[in-house]
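Colleague: I would like the atomic coordinates for the input below:
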Amino acid sequence: MGPPRSQGRGAERESYSQPGPAPSLGALQRARPGPQTGWAPDGGAGAGGWEEALEPGRGPRPAPPSAPSRGSSAGGPARARAGFPAPGRGGNEAQMGLDNHTMVTHFILLGIPNTNGLQTILFFTFLAFYLCTLLGNLIILAAVLADPRLHTPMYFFLCNLAVLDIGLSSVNIPKYLANLWANSNTISLGGCMAQVFFYHFLASTETLLYTVMAFDRYVAICHPLRYLVIMNRRVCALLAAGTWICSSFHATILASLTFTLPYCGSNVVDYFFCDLFPVVKLACGDTYVLEVVTFTNTGLVPMTCFVLILSSYVRIVYSIIKMNAGEGRHKAASTCASHLVVVIMFFGSCALVYTQPQLSKVWVTTLDVFGNLVTPMLNPAIYTLRNKEVNAGLRKLLGGKTPAR
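Modeller: Predicted structure coming up:
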């Protein structure tokens, strides 16, 4: 007995083909398509498959108008000869990949460039800096809250800055430490979106807060008699809230524009955390709108803030020069110098990173590590080393005696 006849299209094809000599086993193996094409193993190959092997002297015949059998579809062999994926299991997956090319579930972070084999050193270095950042800023918060004499506008804004420094360093450093510890470089899509949003949210808030702090110092030094009237609690609360609210809109717009782009290529982020430029490089859609918004939000707005800060300090320096020599002049100069050093460190690194997209990866990484890890750690030291009021608050917090004023 011969093999049972296949049903459906196989039966129609048998009646359609003219009888001929039985094919050899080698001819059948050469003519039979591989499993990757998705054709059915029994009678599922379209015209030009079995018939070409059975009748080697004749050209391929057009397929009869019959319904496709299981595992095949109309035009399958033609699509395979044209270079398209066959419409079987592999073809369906490829077609779904073309239709759903935005379905990225995770990203791979390559880490800091040129640091292969230094994972242990990087882990303990970043951990030490991060713990110092947390400890220093928490001490500032505790000292200001514990001493009623420090409940002034200047120290209110300093507390906001301490919270921002803790948050900014916590956006990407813990994830990087976890990747170093577990030797894993993956981050979920939600985690990448959170890093982009919170990084730009907190960095923008810090930019606006530095501007507000410069205005506070301008009023305190140039208009000392009206300082408490102008910078009352309501004004301070509105200024602080405004910096947080405006920055939330800024970060929402950037994150939305970034992750509504189609990502149909690689998901490898050539950086140690998800930032705007490294992620957008992976997009395969039009990024013109995002580029314009990025230039406005991370270029013009910070530059405007920096110009306002410099203008305030020009007036402050002019007022300090006009003061009589004494403790008040020294105190004003010391306070403003501390703030100006922090502003230059923050704006300098941001300006180089976001206005020079073609900067080498080594420089960009160095500046980002400095801005995300070193600057938040140095801020408490810069503001407290020469500040007698904060030092007195720290002694009170630690249970020591506070010198009388």
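
Colleague: use CA for all of it now, contacts and neighbours both
Modeller: Fine.

Colleague: buried stuff in stretch 318-333?
Modeller: Ser319, Ile320, Arg329, Ala332, Ala333 (16 or more other CA atoms under 10 Å).

Colleague: Starting from Ser312, give me the distance back to the last one.
Modeller: The gap separating Ala333 from Ser312 is 13 Å, by CA to CA, to the nearest Å.

Colleague: that older thread, out of the buried residues of stretch 318-333, which comes closest to Leu25?
Modeller: Ala333 (95.6 Å; CA to CA).

Colleague: from what I can see the closest one touches Ile320, true?
Modeller: Yes: in this structure, Ala333 is within contact of Ile320 by CA atoms under 8 Å, at 7.1 Å.

Colleague: re the thing from before, is it possible to export the buried residues of stretch 318-333 to CSV including distance to Asn114?
Modeller: Shown next, in CSV, are the buried residues of stretch 318-333 (distance: CA to CA, whole Å):
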residue, distance to Asn114
Ser319, 49
Ile320, 48
Arg329, 48
Ala332, 45
Ala333, 42
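
Colleague: Give the other helices and strands that whichever strand or helix holds Thr205 contacts.
Modeller: Using DSSP states H and E, Thr205 sits within helix 189-222. With contacts taken as 3 or more CA pairs under 8 Å, 6 or more residues apart in numbering; DSSP states H and E, helix 189-222 sits against strand 106-109, helix 153-182, helix 227-230, helix 233-259, helix 301-322, helix 327-355.

Colleague: So which residue is smack in the middle of the chain?
Modeller: Central residue of the chain (CA atoms, centre = their mean): Cys274, 2.7 Å from the mean position.

Colleague: That one - nearest residue in space that isn't next to it in sequence?
Modeller: With sequence-adjacent residues excluded and distances taken as CA to CA, 6 or more residues apart in numbering, Cys274 is closest to Cys192, at 5.5 Å.

Colleague: how close does Cys305 get to Leu180?
Modeller: Cys305 is 37 Å from Leu180, by CA to CA.

Colleague: Quick check: Ala255 touching Tyr199?
Modeller: No: contact criterion CA under 8 Å: Ala255 and Tyr199 do not qualify, at 10.2 Å.

Colleague: Buried residues of the helix holding Thr205, list them for me.
Modeller: 189, 191-193, 195-222.

Colleague: related to what we said a few turns ago, including distance to Val268, could the helices and strands packed on helix 189-222 go into a markdown table?
Modeller: Listed next are the helices and strands packed on helix 189-222 as a markdown table, based on distance: least, CA to CA, whole Å:
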| stretch | distance to Val268 |
| --- | --- |
| strand 106-109 | 5 |
| helix 153-182 | 15 |
| helix 227-230 | 51 |
| helix 233-259 | 15 |
| helix 301-322 | 30 |
| helix 327-355 | 20 |
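
Colleague: Second input sequence below; structure requested for side-by-side comparison:
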Amino acid sequence: MNNFTFFTEFILLGLSADCHIQTLLFVLFLGTYLLTLMGNLVMILVIRGDSHLHIPMYFLLGHLSFLDICFSSVTMPKMLQNFLSQKKSISMWGCITQSFFFLLCGCVEASLLSAMAYDRYAAICHPLLYTMVINRPLCMVMVSAAWGMGFLNSLVNNLFIHNLHFCGSNVISHFCCELPALFPLSCTDPTANKSLLSGSSAFLGLLTLPLILFSYSRIISAILNIQSSEGQAKAFSTCSSHLTVVLLFYGTALFRYISPASGSVLERVVSIQYCVITSLLNPLIYSLRNQEVKAALQRMLRQ
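Modeller: Here you go, the predicted model:
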């Protein structure tokens, strides 16, 4: 260990080393970030300002919009700064802080999407009992549990980072401090950290994915049992938006955390999908495919 040089900052490799491409990427991601903030803020304002949307489904959707603002803000400001700076560095404490909030937001989003899947199951499969099955106190419990599990998962994983010593190369083959990208830089054995991250991710998946799969298996079965095609289309439209978001988020996140880290460009593209693009698309998907949200937005604009 005495032969290694330890360091106190990391260099984020980013998406490209070409100056001209970095300028184009800065413009592209600045527009993406501003649209993400604007879209999710509008969703929160519409949901809070329209009394027709004061129901559990939109209570959860409002929290998802707030979470998407947090998720994109964890990585985007530093990424935008690095596009314009020569030295693309981040301090070790800054990197650990970013990895903490990145994992926190990712875990909370996974938990929140499973709660929203259960909400859609109750609305479609038990419409007469919906207000009894899903109510405001239960939604508060589900949201609190999502944040609690995300905080504990992120805290434990990031506390164990302090057992690692980083030396040699300090270049992270990524645009942010995501934990799988940090492990290859450790000159001490990160096997325990990898096992902890894999185990906690698997545990979170076992808590959230079965609920999503159960909910949508029952939803699909209920929709197929509807006699009229018009009724099937109406029932499917109430859950298609959420199903689209689930596929976008879980599909890319599972690929990133199940496959071994290689530092490839594909890993960075996949990470952009679930931590940047999904946050941008969520308000668009829920507003464009939801008649109640569009009607509430029209009422708000008229006022």
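
Colleague: quick revisit: check contacts around the counterpart of the residue nearest to Cys274 of structure 1 in structure 2.
Modeller: In structure 2, Cys192 of structure 1 lines up with Cys95, judged by TM-score structural alignment. Residues in contact with Cys95 of structure 2 (CA atoms under 8 Å, 6 or more residues apart in numbering) are Phe10, Cys176, Cys177.

Colleague: which one of these sits closest to Gly168 of structure 2?
Modeller: Nearest to Gly168 of structure 2 among these, with distances taken as CA to CA, is Phe10, at 11.0 Å.

Colleague: Quick one: neighbours of Met76 of structure 2, just the number.
Modeller: 20 (other CA atoms under 10 Å).

Colleague: Which residue in structure 1 aligns with it?
Modeller: Under the alignment (TM-score structural alignment), Met76 of structure 2 maps onto Ile173 of structure 1.

Colleague: That match and Phe126 touch, don't they?
Modeller: Yes: between Ile173 of structure 1 and Phe126 there is a contact at 7.4 Å, judged by CA under 8 Å.

Colleague: Could you find the counterpart of Gly136 of structure 1 in structure 2?
Modeller: So Gly136 of structure 1 corresponds to Gly39, using TM-score structural alignment.

Colleague: Confirm that match sits in a strand?
Modeller: No: the assignment for Gly39 of structure 2 is helix, going by DSSP: H, G, I helix; E, B strand; the rest coil, so no strand is present there.

Colleague: list the contacts for it?
Modeller: By CA under 8 Å, 6+ apart, the neighbours of Gly39 of structure 2 are Leu280, Pro283, Leu284.

Colleague: So which of those wins on neighbours?
Modeller: Pro283 (27 neighbours).

Colleague: burial measure for Met96 of structure 1, as a count.
Modeller: Residues near Met96 of structure 1, counting by other CA under 10 Å, number 11.

Colleague: check which helix or strand covers it.
Modeller: Per DSSP H and E: helix 89-99 holds Met96 of structure 1.

Colleague: same check, this time on Pro180 of structure 2
Modeller: Counting by DSSP H and E, Pro180 of structure 2 is part of helix 179-182.

Colleague: Identify all contacting residues around that helix.
Modeller: Applying CA under 8 Å, 6+ apart, the set of residues contacting helix 179-182 of structure 2 is Ser99, Ile172, Ser173, His174, Lys194, Tyr257, Ala261, Gly263.

Colleague: What's the fourth one aligned with over in structure 1?
Modeller: His174 of structure 2 maps onto Tyr271 in structure 1 when the alignment is built from TM-score structural alignment.

Colleague: quick one: contacts for that match?
Modeller: So Tyr271 of structure 1 contacts Leu109, Leu110, Gly111, Ile112, Pro113, Pro278, Thr365 (CA under 8 Å, 6+ apart).

Colleague: Could you dump those residues into CSV and include distance to Leu145 of structure 1 and neighbour count?
Modeller: Below are the contacts of Tyr271 of structure 1 laid out as CSV (distance: CA to CA, whole Å; neighbours: other CA atoms under 10 Å):
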residue, distance to Leu145 of structure 1, neighbour count
Leu109, 39, 22
Leu110, 41, 15
Gly111, 38, 19
Ile112, 38, 19
Pro113, 42, 12
Pro278, 40, 17
Thr365, 36, 18
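
Colleague: Of those residues, which ones are shared with structure 2?
Modeller: Shared with structure 2 under both residues aligned by TM-score structural alignment, their matches' CA atoms under 8 Å, the contacts from the contacts of Tyr271 of structure 1 are Leu109, Leu110, Gly111, Ile112, Pro278, Thr365.

Colleague: Give the aligned equivalent of Val314 of structure 1 in structure 2.
Modeller: In structure 2, Val314 of structure 1 lands on Ser217 (TM-score structural alignment).

Colleague: swap in Ile112 of structure 1?
Modeller: So, by TM-score structural alignment, Ile112 of structure 1 is matched to Leu15.

Colleague: Run a quick check on that match versus Phe175, I expect a contact.
Modeller: Yes: if you go by CA under 8 Å, Leu15 of structure 2 and Phe175 touch, sitting 6.4 Å apart.

Colleague: Please identify every residue contacting each of these two.
Modeller: In contact with both Leu15 of structure 2 and Phe175: Arg268, using CA under 8 Å, 6+ apart.

Colleague: follow-up on the earlier one: need the three-state assignment for the match of His174 of structure 2.
Modeller: Assignment for Tyr271 of structure 1 (three-state DSSP): coil.

Colleague: Name the residues of stretch 97-108 of structure 1 that come out as buried.
Modeller: Under the neighbour-count criterion of 16+ other CA under 10 Å, stretch 97-108 of structure 1 has Thr102, Phe107, Ile108 buried.

Colleague: ok now that stretch, how far from the chain's centre?
Modeller: Offset of stretch 97-108 of structure 1 from its chain centre (CA atoms, centre = their mean, to the nearest Å): 17 Å.
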